[in-house]
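**Student:** Let me see the structure of the following:
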Amino acid sequence: MPETRTIYARACASAAAVTAALLAPCSAMAEDAAAQAAPAQDGAPSVADIIVTANKRAENLQKVPISIAAFTAKAIDTQGIKSVVDLPQLTPGLGFTRTLVGTNAFLRGVGTTSAGYSTESPIATYVDGLYMPNSAASSFSFNNIERIEVLKGPQGTLYGRNTTGGLIHVITKEPGDVTSVDTSVSYGNYNTVQANFYGSTPLSDTVAVNLAALYVNQADGWGRNQFTGQEAYKFKDVGVQGKIRWQPAPDTKITLRGFFDKVETDQGNAVAMYPGSVGTDGSTYVGKYQINSRLTPFAHQRQYSVSLKAEQGLGFANLTSITGYIDNASPSLQTQSPVLGQPLPGQGTINLGGYQTAKTFSQELQLTSNNKASPFQWMVGAFYYHDNSMIQINVYGTCIGAVCAAPLPTQTTGYANTRSYAGFAEGTYSFTHATRLTLGLRYTSDQKTLTGQIVPLAGYPDSIPAFPAGTVTTPAQGGIVTDVTFNKLTWKAVLAQDLSDRIHAYASYNRGFKSGGFNPTSFTNPASKPEVLDAFEVGVKSELFDRKLRLNLSGFYYDYKGIQLRSTAPPAPPGSSILFNAAEAHIKGIDADFSAVLAPGLSLNGGFEVLDAKYASFPSGVCTTPRIIGPGVLGGTVSSTCNLAGFKLPQSPDFSATLGLTYRAETRIGRFEFNANDGYKSSFVWEPDNRLRQGSYHLVNASLTWTPPGSRFSLQGYGRNLGNAYYFVSGANGGGNDGYVPGAPRTYGVKARYQF
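**Tutor:** Got it, this is the predicted structure:
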């Protein structure tokens, strides 16, 4: 650990030295422009161009005045990215919390720990331009990914609502004009089998199709449920997706995309007692990857979606229409807290049986200027979004025979409806060939309603006698307003300056917001208000040393207000949660990323982020404190109101870094390709009161691939978390008990692949 930190410290110092050398002679930059712009020598290796669509048009990564981490299909393959949740290995400042079958992203300290369909993430996920509203929709392992773009900072103009902290855009491969196949099968420890298939072929001069299929089955768990003796932390995923592209004319293209996926796992909700904590029933930490639960937790997710993208050239502009429909369903069973549960007064696990559905329709129209010779480039558009979500939660204490521990069994069903309308416009004017100003505006109107009921949970002891016959509680009876509208104007202003052909600087001011909304499992919790983030950023993007080094740096400051938080700690009702707005936070930091070609076949990439993310004002926070064990008190925590000003934001490590190396060698027996990367995070906290803390850790992955001479086959050996770091993917206080979910231990295996 100390040696690795020294390496990172030296890398940071080197980056700082290069930056100082880069920025110091700005007054003489014009004289050096020709030298900086010189192409690489014939045959000499250099960093490759990366084309991104962050501004909804194809542009070189280095010319886009946004902090972006972009990974091509080749980089994704060689660096072992198997799903979106692996991106922190390559993206400093990015983290994920596992929730049920999905994931919640944190970027530069902005994120949410809410599970399931109860709220949208402030780090949006898009797939081929289609907004994916639920965290469960953001994690998959298909091999048809063309590129992944991580946009850091609010994207409130072109992407709009719920991009407070940024977004992740997954772009999948388009059907090609020639037939191609990419198929692989792998086997790893924990009896893990994975098979991937991708095929693409033209059907005619105007029609082409592709298809991707996935099967993953981790049949053995990482751990065990000590109470039932069953294995814990398994995973299974089966899915298929494909595209049909029709191009009847040179300026017309229509693409139909379909997607189906089914996940079965307990890796996001098999909760264990946090090390060092004691539960309300006296439960304690029972060991690595061990749980102690009377029930067998599970979370399933079935999702299908279809989208239609139509692109039409109009001469002066290009018109794009993206229509999408997504249908999700997710049953689950878990405990709110990690205690075993005893059917005694005042003690017992709170069991949660859940069923969630979401049906989402969206329509976006974009009109983009097409005169590249004009100094003014523009885009206007409109967006409509309609989501109907249903969340049903069955809450009951541990029952043995006719005796149930508190709380009394109830069934809460909430129906949350969202209709959103937005219009946006953005324009970039080039004052000179080197100076550009971009201005953008977006107006959003979100209309949200809540209906539902709370009834006795039939079939469980104490449920019917606990309620008068026919008792039904509705949101209207809870005394809250059940129909709200949130209107918001967001904007961006960016000044970009080319200091040379290979060095670009920018300064930006962006406003983003996350819409307010209801807590659909509580009929006494008023709707939260929108959260708003004002971001100020300066950055430099450069390619140096005859394009042997790409070095990008940025500094940012966020003024973050109305932060939405969810808590299951008291005063939340047993089995439920409260949704509320914190006051304000200030976030500042420095981002850096680099790619370097050291020699033919040898490249190095990495980056770091230094982050300071703290609440500036939070007078009505919730603090949890371990109870003093004594007569009648076996453990657990007690909650109180406290002032959290100066406390760190959850999932905001002070320092995070990545470092990766790739080496390719051609030999008489074939091509060998070695890749290794290390993702490091310093310690961070899980909740606003900063009591539960994750220690610093490294995740080291590596692979070695052999391709015989002239062969389309390859064989790979891989290892993930080679240091067998024991780290957590979530931690929280639920129902007065401290719980956590662990990340994956060391995994390894072999993969055979065939391509043509």
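**Student:** When you work out contacts or count neighbours from here on, use the C-alpha atoms and nothing else.
**Tutor:** Will do.
**Student:** following the helix or strand containing residue 236, which helix or strand comes up?
**Tutor:** Assigning secondary structure by DSSP states H and E places residue 236 in strand 235-249. Remark: after strand 235-249, the chain's next helix or strand is strand 252-265, criterion DSSP H and E.
**Student:** which other residues reach that next one?
**Tutor:** Contacts to strand 252-265, defined as C-alpha atoms under 8 Å, 6 or more residues apart in numbering, come from residues 101, 233-247, 298-313.
**Student:** hmm, try it at 7 Å
**Tutor:** 101, 234-247, 298-313 (C-alpha atoms under 7 Å, 6 or more residues apart in numbering).
**Student:** same question, stretch 122-141
**Tutor:** Here stretch 122-141 has contacts from 82-85, 101-106, 111, 116-117, 120, 162-172, 324, 514, using C-alpha under 7 Å, 6+ apart.
**Student:** ChimeraX command to pick out the buried ones of those?
**Tutor:** Buried members of the contacts of stretch 122-141, defined by 16 or more other C-alpha atoms under 10 Å, are picked up in ChimeraX with:
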select :84,85,101,102,103,104,105,106,111,116,117,120,162,163,164,165,166,167,168,169,170,171,172,324,514
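**Student:** want to put them side by side, so please do this one too:
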Amino acid sequence: MSSKNIRTLLLATASIAACSGAGTGHAQAVSPAATAEESDAGVEDIVVTAQKRSERLQDVPIAVTAISGEALTAKGVASTLDIQQVTPGLTFTTVGGTAAPRIRGVGTTQAIGGNENSVATYIDGVYYASSAGSVMQLANIAQVAVLKGPQGTLFGRNATGGLIQITTLDPKHQFGGKVSASYGNRDTIGASAYVTGGLSDNVAADLSLYYNNQRDGFGVNRFNGQDVNKGKDFAVRSKWLIQLGEDTTVKLVGDYSKYAAVTIARRLISGSLPQIGTVFTGNPFDVDSDVQPYFNSRRSGVSGELIHHFASFDLSSITAYRRTRTLLGFDGDGTRIANFSTTDEVLLDRQFSQEFQLTSTGGGVFQWTAGAYYFYGDGDLSAAIAQAPAVLPPPIVTLRVQLGQKTKAPAVYAQGTYKLTDATSLTLGARYSWETRHYNGSGTSAVGAAPPAALPPVTGITKLSNSRPTWRIALDHHIDQNILVYVSYNRGFKSGGFAATVFTGPTQTFEPEVLDAYEIGFKSDLLDRHVRLNASAFHYNYKNIQIQAFGNGPIPTVINAASAKISGLDMELTVRPTSALTLTTGFSYIHSKFGSFPNASIAVPRVNAAGMPIGGNTTVRGPATGNELANTPDWTIDLGADYDVPLGRGGLTLSGHYFHSDGWFAEPDNYLKQKPYDQLSGSISYYFNPEKTLTVTAWGRNLTNEAVAVQMQARTTGNVVQIGQGRTYGVTLGAKF
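**Tutor:** Model prediction:
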């Protein structure tokens, strides 16, 4: 079939979809003249900074999913937790309310007390080390880009799995902005405002405000009748753009946010038998817990970026300071029996970073980037941990713990791309990172009402030093201006550290994990740019994997699994037959398997002498060799459609998004599994004029009301789960000026 015939078929398909109301059952006629006029519109170019310079997405030899802020809103992506629904290969769960993203099976379970994620989060060029500060609402967003595979050369030691790169809107000299107000189910009210303008000839600034208050919970704590899984979020952010002469620009950013929620609501997994003998039944969003959960977080930061243009290169400097303080409490056993709980847990993360970078700007056959980076982090954890030696107390043993790590991590890096021919380029890059960690820990113990007694302080190794090179080798070739093929080999590593739960006795350390990633892919714009198809296949050799592990006690540690192999395929397809209709799909297949892993935590259901289940689990150390990696679905698929229907001076914008996950195992023993699930989101927006300055939007997220786990654990007392958000829907009024 010729290119012309295929294009005609796409236009016919678009006309049929329009006449059928895009699946809504309401006919919408599209005139032949309108169809012919719109047929010239193709898939728009996307500019990313995946290689720390502005480039077309289709020219970057890296697997990247990039979505604009407007597209995220239309698809119902409201927070970082939702990004997985539009990003093949990404799974975003939480542990104790903190972020636990995984890309292609690579991620971290325990990122507290100074330990960091294996998937890095950057906002406006600043690395966010705190996992508690990486779960956030997506307001004032220009773009979210997810870089897949190790990004250690340009972005550092903790980008083993990849990178979530968030860019907020830049201020403009022309006055403008937007405001919105919304009301949704669960008695949710929300509002946002963004305003920008010039303060002088060389200064532009903006201000972003966000507020959302869900006043009714998705579920109820049956123990006390109070709501669970609700929260209130407030954020403010301001960016200033200052022009100091023709060649120098300064960008200043400040942000503050506060999140107060009744979350980390854990319950027994429905149908599983706990030690107390009472099986949980009923509403999957309810809990039955003697501890009312809470999660309160305050996040703030300031950063300054200076860019100076020289004749053939740019010099940039980014200086940043961030602070995150989180107070939380939850029931570890998920029952109404006082068996194990954590209260007054405080996670305090402070960081300072400084980066200097040189980037070539001239033309020619060689483009390069070089820089130096310094990071200082101070992560502390304190908590009161109550545990019972038996299922039914007394006595209750209360531990009060204090522990933390200080991290110093300088690095230098360079990467260059040389054009071997007009169509073929070779990229070589390397980074060398040094890191030193200091650990401290102390605690007290009290039995029942007895006064607390100090525990012996930590002993053994309290200082660790790691240094590692990472590198990138890539070869790309333009078959023509619209088709790029590439192969790459990348080395990434995540530094070693201390198990940030040890507050007495010998410290426990774990080794750096290392990932060798091999990838082949292509990027293509076809049929006069009406079709965009990008795909990549990969194979990972993953060594010294950092894994959270439990003994028969309630407090986890971190160990190293010797190895794993991960192979898979990512694919993204965008079809835009007319400027009014855009169809998208994303697909991911991942085959993951542990190699040698003889000392994994294995949960074994407890039985009596007759072999009958008596509830709960015994945890032993045993082999997990051959098991799948945690939180890694075999396959996912997402489908999206956006359609614009003119109606007089106004019109309708219809958007729908479907996501399916094959499910994932919760832990390396592959005992607990999140079953396959489907989620559907969508919106219908009416605009009153062609400029779309005034809109009213009806929207819905998780319309299938799927109860999807964000965390599952097999504990001694029973199998527990924390469920994510249920169905949400509402109406938003918006205005632009």
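**Student:** what's the TM-score for these two chains?
**Tutor:** The TM-score (TM-score structural alignment, normalised by the length of structure 2) is 0.91; 697 aligned residues with a C-alpha RMSD of 2.1 Å.
**Student:** From the contacts of stretch 122-141 of structure 1, which land in strands?
**Tutor:** Among the contacts of stretch 122-141 of structure 1, the members found in strands (DSSP state E) are 102-106, 111, 166-172, 324, 514.
**Student:** what two of those residues are the furthest from one another?
**Tutor:** 172 and 514 (26.6 Å; C-alpha to C-alpha).
**Student:** how about the strands in the stretch 301-450 of structure 2?
**Tutor:** 313-331, 340-360, 366-387, 397-419, 424-447 (DSSP state E, counting those that start in this stretch).
**Student:** so where is the third one in structure 1?
**Tutor:** By that I understand strand 366-387 of structure 2. Aligned by TM-score structural alignment, strand 366-387 of structure 2 falls on residues 376-397 of structure 1.
**Student:** mean shift between the matching stretch and structure 2?
**Tutor:** Compared with structure 2 after fitting, stretch 376-397 of structure 1 deviates on average by 1.0 Å (mean C-alpha distance after the TM-score superposition for structure 1).
**Student:** neighbours around residue 421 of structure 2, how many?
**Tutor:** 10 (other C-alpha atoms under 10 Å).
**Student:** Translate it into the numbering of structure 1.
**Tutor:** Match for residue 421 of structure 2 (TM-score structural alignment): residue 432.
**Student:** Can you give me the distance of that match to residue 590 of structure 1?
**Tutor:** Relative to residue 590 of structure 1, residue 432 of structure 1 is positioned 29 Å away (C-alpha to C-alpha, to the nearest Å).
**Student:** center of structure 1 - which residue?
**Tutor:** residue 105 (3.2 Å; C-alpha atoms, centre = their mean).
**Student:** so who does the residue mapped onto that one from structure 2 touch?
**Tutor:** Using TM-score structural alignment as the criterion, residue 105 of structure 1 maps onto residue 101 of structure 2. Residue 101 of structure 2 makes contact with 91, 92, 93, 107, 119, according to C-alpha under 7 Å, 6+ apart.
**Student:** Relative to residue 208 of structure 2, which of those is nearest.
**Tutor:** For the contacts of residue 101 of structure 2, the nearest to residue 208 of structure 2 is residue 92 (25.7 Å; C-alpha to C-alpha).
**Student:** Just give me the match in structure 1 for the closest one.
**Tutor:** So, by TM-score structural alignment, residue 92 of structure 2 is matched to residue 96.
**Student:** Burial check on that match, number of neighbours?
**Tutor:** Neighbours around residue 96 of structure 1, by other C-alpha under 10 Å: 22.
**Student:** Residue 144 of structure 2 versus residue 525 of structure 2, what's the distance?
**Tutor:** 21 Å.
**Student:** From residue 186 of structure 1, how far out is the alignment partner in structure 1 of residue 697 of structure 2?
**Tutor:** Correspondence of residue 697 of structure 2 to structure 1, assessed by TM-score structural alignment: residue 716. Residue 716 of structure 1 sits 9 Å away from residue 186 of structure 1, going by C-alpha to C-alpha.
**Student:** what residues do the two have in common as contacts?
**Tutor:** With C-alpha under 7 Å, 6+ apart, residue 716 of structure 1 and residue 186 have common neighbours 750, 751, 752.
**Student:** contacting residues for the closest residue to the residue nearest to the centre of structure 1 other than its chain neighbours?
**Tutor:** Counting by C-alpha to C-alpha, 6 or more residues apart in numbering, residue 96 is the residue found nearest to residue 105 of structure 1 once chain neighbours are left out, at 4.5 Å. Contact analysis of residue 96 of structure 1 by C-alpha under 7 Å, 6+ apart lists 85, 103, 104, 105, 106.
**Student:** among those residues, which recur in structure 2?
**Tutor:** Retained in structure 2 by both residues aligned by TM-score structural alignment, their matches' C-alpha atoms under 7 Å are the following of the contacts of residue 96 of structure 1: 85, 104, 105, 106.
**Student:** which one among these gets closest to residue 14 of structure 1?
**Tutor:** Looking across these and measuring by C-alpha to C-alpha, the closest to residue 14 of structure 1 is residue 106, at 27.6 Å.
**Student:** picking up where we left off before, in strands, which of the shared contacts of residue 716 and residue 186 of structure 1 appear?
**Tutor:** Per DSSP E, these map to strands at 750, 751, 752.
**Student:** residue in structure 2 matching the first one?
**Tutor:** What it means is residue 750 of structure 1. In structure 2, residue 750 of structure 1 lands on residue 731 (TM-score structural alignment).
**Student:** how many neighbours does its match have?
**Tutor:** 19.
**Student:** Equivalent analysis for residue 220 of structure 1, please.
**Tutor:** 16.
**Student:** repeat for the one 10 residues further on
**Tutor:** Applying the criterion other C-alpha under 10 Å, we find 12 residues in the vicinity of residue 230 of structure 1.
**Student:** does it really touch residue 221, like I thought?
**Tutor:** No - applying C-alpha atoms under 7 Å as the test, residue 230 of structure 1 and residue 221 come out as separate, 9.0 Å apart.
**Student:** And the residue of structure 2 most remote from its centre, which helix or strand is it part of?
**Tutor:** Relative to the mean C-alpha coordinate of structure 2, counting by C-alpha atoms, centre = their mean, the farthest residue is residue 610 (46.2 Å). Assignment of secondary structure by DSSP H and E places residue 610 of structure 2 within no helix or strand.
**Student:** helix or strand right after the longest helix seen in structure 2?
**Tutor:** Ranked by number of residues, the top helix in structure 2 under DSSP state H is helix 3-19. Remark: after helix 3-19 of structure 2, the chain's next helix or strand is helix 32-38, criterion DSSP H and E.
**Student:** Now that following helix: buried residues?
**Tutor:** Buried residues in helix 32-38 of structure 2 (16+ other C-alpha under 10 Å): 35, 38.
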